[in-house]
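Peer 1: Using only what follows, build the 3D model:
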Amino acid sequence: MSAPSTPAGHATSPGAHWINRFAQLPARFHTRLQAQGLPDPHWVITSDDCAALLGWPTDWWQAAAPAEQASALAVFSGQTRWPGMDPLATVYSGHQFGHWAGQLGDGRALWLGELQGPEGPLELQLKGAGRTPYSRMGDGRAVLRSSLREFLASEAMHHLGIPTTRALCLTGSALPVRRERVETAAVLTRVAPSFLRFGHFEHFCHHGQHDDLRTLLDFVLQHLMPGCRARPDPALAVLEEVTRLSADLVAQWQAVGFCHGVLNTDNMSLLGLTLDYGPFGFLDGYDPQHICNHSDERGRYAYAAQPNIVWWNLHALAQALLPLVGSGQGEETDILALQEVLGRFAPHFQARTQALWRAKLGLRQAEEEDATLVSDWLALLAAERVDFTIAHRRLSAYDPAEPSTLTPLRDLFVAPQGLHAWAQRLADRVAREGLPGPQRLAAMRACNPKYVLRNHLAELAIRDAEVGDFGFLQRLHQVLRRPFEEQPEHEALAGFPPDWAGQLCVSCSS
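Peer 2: Below you'll find the predicted structure:
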């Protein structure tokens, strides 16, 4: 949170700019209702970067509201709303852990409305503002612990250059909420061009509501993917676009060692955004089979499995779109057309992955041996569980023209013989490209982050925040805004995780 930069009294609710396009869909798509506000709320943290997307000043959260408007704290803790907001919860269904889960919906999320921002429309959504008709057995609340993790992750992923929903602010309250233990409540405000999920299409297809399915597709074509409208088969075109976006997204996750943890179809964004941060984590020691979700007993969503799971989820979306493809009768030619589109996932993912890994190794030109060079490097890391982020950052300092620059990387290995042999192969490869060392290393540092949101860092912020101290949270937030910079004053936040970090456990309630 930042100090005021404009005079108090600045209007924070540009009501004339609320466009609320999704709210104009029929009632079958959503339920209008009011939030259940937090009692005696307080600010926890805000994001100036996210506020700028909305065209709001940095002091929006503390500026005095006009007499006829509620304060920002009251609005974003769910106590009331500004003119122009149209709160609602949307209905969707989906597959969870590979099984059809039936109707789901926004069980603890409440769509506030859609603003016309400086760069385009953006939806705002409260998470944790009470029960909705889709809460099932839940209380509709969110706890400070999980909300703080999602706030930090949303903003950290954005600054890593990875598509994601954003976090505008986090409010808290002493209201008790029971999870594994009694915790305090919080409300997170999320921002995105759209919160539509694969599960929205799955819901209407499963219930045979093909007219509503068509209405939803038309909404997407008109507002989110207008380039697909003129294609011979718009539904196929949408699937093709979602396939491309999803392949790009998971390739970027793999390149930074990000594990989502619960890649159900209802957690997959139609726009290829990282959505619903729950039991996520960044790799510490490199283990391709790492499972970040304690609830994932069989490892369905392990790090190495993520590309195949995203592909599986795309098949579920394709099945939901089948009634809108071609003849609309699910004929064999329609199925084959969908399969052809899905078949483009693997080559697109591979091409994107290879490009990302070439950049991480400081290479510009593609060569046939690149895939082997990368796989052998990852095998070296896996053999000794070398820290993923630190290894890549130290690799970004290795200049084959200066052999001593390999030493910090070598020190990560107990048995460095394999590293020496691999480093010579990399040196030969670098020499063929002829890029000057300083230029190459600068490019590597720009894609190999020094700072990521490790679980133990989030845990430290949580422990302080739970006793009302938000200082470390704000410091960590600022550091994660510049993940590729050295920031020597924050060096400790780029270090190895402490021993106790191995005991941390995150699950679907996180």
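Peer 1: alpha carbons only for contacts and neighbour counts from here, please
Peer 2: Will do.
Peer 1: could you list every residue that touches residue 508?
Peer 2: Neighbour list for residue 508: 262, 278, 279, 293, 294, 295 [criterion: C-alpha atoms under 8 Å, 6 or more residues apart in numbering].
Peer 1: Let me know the closest of those to residue 170.
Peer 2: residue 278 (15.8 Å; C-alpha to C-alpha).
Peer 1: which residues touch the most centrally placed residue in the chain?
Peer 2: Among the residues of the chain, the one closest to the centroid is residue 274, at 2.7 Å (C-alpha atoms, centre = their mean). Applying C-alpha under 8 Å, 6+ apart, we find residue 274 in contact with 162, 163, 164, 165, 249, 268.
Peer 1: Following up with a second sequence; could you model it the same way so I can compare the two?
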Amino acid sequence: MTTAPQDPPTLDSGLVWNNRFAALGEDFFEALSPTPLPAPYWVGRSTQVAATLGLPTDALESPDLLQALTGNLQLAGTQPLASVYSGHQFGHWAGQLGDGRAILLGETNGLEVQLKGAGLTPFSRMGDGRAVLRSSIREFLGSEAMHGLGVPTSRALCVTGSDAPVRREDIETAAVVTRTAPSFIRFGHFEHFSHTNQHDPLRTLADYVIDRYYPQCRTDGRYNGNPYANFLEAVTQRTAEMVAQWQAVGFCHGVMNTDNMNILGLTIDYGPFQFLDAYDPGHICNHSDHQGRYAFYKQPNVAYWNLYCLGQALLPLIGEQEQAIAALETYKVSYPLAFASRMAAKLGFAEVHAELGPVADTFLRLMAADRVDYSIFWRRLSHWAREQRADDASVRDLFLDRTGIDAALLQFSELLAQYPQGLDADLMLKSNPKYVLRNHLGELAIQSAKAKDFSKVAELLKVLERPYDEHPEHDALAGFPPDWAGSIAISCSS
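Peer 2: Below is the predicted model:
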């Protein structure tokens, strides 16, 4: 006699859950429950995200919630599922992909909640459905760091760990990231239904996203009122703004496949990411990217290529190729404007002036030639602009080319004299962070966490939540990277 499988035990978290994505229908997902992990423990927790979700202040001390966010209890009211999507990976059509280790629990307080690393799904392909401690800590800190910088991003509520073994290049231990976003829908969701000629689900998905997140596309008169062309343009605008912010803060995503591009213009899927140390436009942060497709300076063009793929996927709905092309072409105007605005702010100007571009370009050229630390240069320049003391050599000392930087600083000083009311020193300091999540800082936190010391994770989270503040007690976290930082290898394996 066989016993019917029982539903997993549930926990009432007090949250009210919606399951709007599940309501789209079975074409879009497979229902399943997370796979439990033994003896979980807290690794990192964000009280900011807990408050955003509506959790009480002491929720992240709850042993039951620890079990639920590791996949061992089901949260009452949720409908766990793994969604199907496809995509282009490293410029090649990869076919069907999907949530191979991320399980969507549902939506609460306007945010979808996923467990990443929660076990096998029908879309795991050759994977094991798990995430390891090192990559989970990096995603937790990386997404919260980007939020602190003001960059559109998914966020992370917590990381939970387990000593369950996971095989990668070596045997590591398992972890689960609880991450949130208004939506985790990707370009690849649209590509999946378009490339398989499932135009009815394609329309259902597009209508859902437009009505939920882009309602203005129904009433916008551009493109003869075509809501799908308006939608493509709106996504193009958001993506341009996001990537401009990446370039301004020196963020390398590392794996900008179409299935890693969010339909709301959010940074998602923190895999082999990195914040620049020495400024190198050609820097490749992903050691799996042998051709350098996702080098730092290529990111704006890759984003446009990915948008072009989205445009192709939406063409059955848009109907007219000319409208799709026109919507995509707005990127060529919106990205340069967004980037110019970000760089103007880094120079302390709320408005873009024609003279700002050459000044910024000169600084970047000199930084690249001498491999000057990106974040430290901009932070020191912020203080230099505020003080402008003749004996202040803090910026000059970063460069080997003293003649070049002296000329550049003079050019900047003349610009400040030309626009005496233009410089906003506070804006400059709020545009050039003192703290970013450097690879070596993440690595130190990971090594401590492997020894069950999670204090460095908490310390980093504290400063990364407010990266523009001074935090003088944490000055060491804003220093130059050690020599060994250059040998840290980050790949897609996690």
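Peer 1: TM-score of the superposed pair?
Peer 2: Laid over one another, the chains give 0.95 as their TM-score (TM-score structural alignment, normalised by the length of the second structure), with 480 aligned residues with a C-alpha RMSD of 1.4 Å.
Peer 1: With respect to residue 484 of the first structure, which of the contacts of residue 274 of the first structure is nearest?
Peer 2: Nearest member of these to residue 484 of the first structure, counting by C-alpha to C-alpha, is residue 162, at 13.4 Å.
Peer 1: my guess is that closest one contacts residue 252, does it?
Peer 2: Yes - between residue 162 of the first structure and residue 252 a contact is recorded at 6.6 Å, counting by C-alpha atoms under 8 Å.
Peer 1: State the span of the first structure onto which the lengthiest strand in the second structure is aligned.
Peer 2: Across the second structure, the longest stretch assigned as strand under DSSP state E is strand 155-167. Alignment of strand 155-167 of the second structure against the first structure: residues 166-178, by TM-score structural alignment.
Peer 1: Going by neighbour count, list what's buried in the matching stretch.
Peer 2: 166, 167, 168, 169, 170, 171, 172, 173, 174, 175, 177 (16 or more other C-alpha atoms under 10 Å).
Peer 1: repeat for stretch 381-390 of the first structure
Peer 2: Those would be 381, 382, 385, 386, 387, 388, 389, 390, for stretch 381-390 of the first structure by 16+ other C-alpha under 10 Å.
Peer 1: will you turn the residues you listed into TSV that also has secondary structure?
Peer 2: Shown next, in TSV, are these (DSSP: H, G, I helix; E, B strand; the rest coil):
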residue	secondary structure
381	helix
382	helix
385	coil
386	coil
387	strand
388	helix
389	helix
390	helix
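Peer 1: tell me which of those residues is nearest to residue 227 of the first structure?
Peer 2: For those, the nearest to residue 227 of the first structure is residue 389 (37.7 Å; C-alpha to C-alpha).
Peer 1: related to what we said a few turns ago, the match of strand 155-167 of the second structure vs the second structure, average distance?
Peer 2: Mean deviation of stretch 166-178 of the first structure from its aligned counterpart in the second structure after superposition (mean C-alpha distance after the TM-score superposition for the first structure): 0.4 Å.
Peer 1: ok now that stretch, how far from the chain's centre?
Peer 2: On the basis of C-alpha atoms, centre = their mean, to the nearest Å, stretch 166-178 of the first structure sits 19 Å off its chain's mean C-alpha point.
Peer 1: try stretch 487-504 of the first structure
Peer 2: 22 Å.
Peer 1: That stretch aligns to what range in the second structure?
Peer 2: Residues 471-488 of the second structure are where stretch 487-504 of the first structure lands, counting by TM-score structural alignment.
Peer 1: show me what contacts the nearest residue to residue 485 of the second structure once chain neighbours are set aside?
Peer 2: Spatially, and ignoring its direct neighbours in sequence, residue 485 of the second structure is nearest to residue 440 (5.3 Å; C-alpha to C-alpha, 6 or more residues apart in numbering). With contact set as C-alpha under 8 Å, 6+ apart, residue 440 of the second structure has these partners: 481, 482, 485, 488.
Peer 1: In the first structure, what sits opposite residue 440 of the second structure in the alignment?
Peer 2: Using TM-score structural alignment, the partner of residue 440 of the second structure in the first structure is residue 456.
Peer 1: what's the average distance of the helix or strand where that match lies to the second structure?
Peer 2: Assigned by DSSP states H and E, residue 456 of the first structure falls within helix 455-465. Its aligned residues in the second structure lie a mean 0.2 Å from helix 455-465 of the first structure after superposition (mean C-alpha distance after the TM-score superposition for the first structure).
Peer 1: Kindly name the residues of the first structure that line up with the longest helix along the second structure.
Peer 2: In the second structure, taking DSSP state H as the definition, the longest helix is helix 227-249. Following TM-score structural alignment, the aligned partner range for helix 227-249 of the second structure in the first structure is 234-256.
Peer 1: returning to what we had before: return the closest of the buried residues of stretch 381-390 of the first structure with respect to residue 305 of the first structure.
Peer 2: Nearest to residue 305 of the first structure among those, with distances taken as C-alpha to C-alpha, is residue 382, at 15.5 Å.
Peer 1: Would you mind finding the match for the closest one in the second structure?
Peer 2: With TM-score structural alignment as the criterion, residue 382 of the first structure matches residue 368.
Peer 1: before we move on, the earlier item: how far off strand 166-178 does the helix holding residue 456 of the first structure point, in degrees?
Peer 2: With axes from the mean of the first three to the mean of the last three C-alpha atoms, to 10 degrees as the basis, helix 455-465 of the first structure and strand 166-178 are set at 60 degrees to each other.
Peer 1: For the helix or strand following helix 455-465 of the first structure, name the packing helices and strands.
Peer 2: Using DSSP H and E, the next helix or strand after helix 455-465 of the first structure towards the C-terminus is helix 471-480. Packing partners of helix 471-480 of the first structure (3 or more C-alpha pairs under 8 Å, 6 or more residues apart in numbering; DSSP states H and E): helix 144-159, helix 455-465.
Peer 1: Deepest-packed of the ones you listed, please.
Peer 2: Each of those was scored by mean neighbour count; the highest is helix 144-159, a mean of 24, by mean count of other C-alpha atoms under 10 Å.
Peer 1: For stretch 484-491 of the second structure, measure first residue to last.
Peer 2: End-to-end distance for stretch 484-491 of the second structure, by C-alpha to C-alpha, to the nearest Å: 17 Å.
Peer 1: List the buried residues in it.
Peer 2: Those would be 490, 491, for stretch 484-491 of the second structure by 16+ other C-alpha under 10 Å.
Peer 1: could you measure the nearest residue to residue 58 of the first structure once chain neighbours are set aside against residue 191 of the first structure, distance?
Peer 2: Nearest-residue entry for residue 58 of the first structure: residue 48, 5.4 Å, with adjacent residues in sequence omitted and distances by C-alpha to C-alpha, 6+ apart. Distance of residue 48 of the first structure to residue 191 of the first structure, computed by C-alpha to C-alpha: 13 Å.
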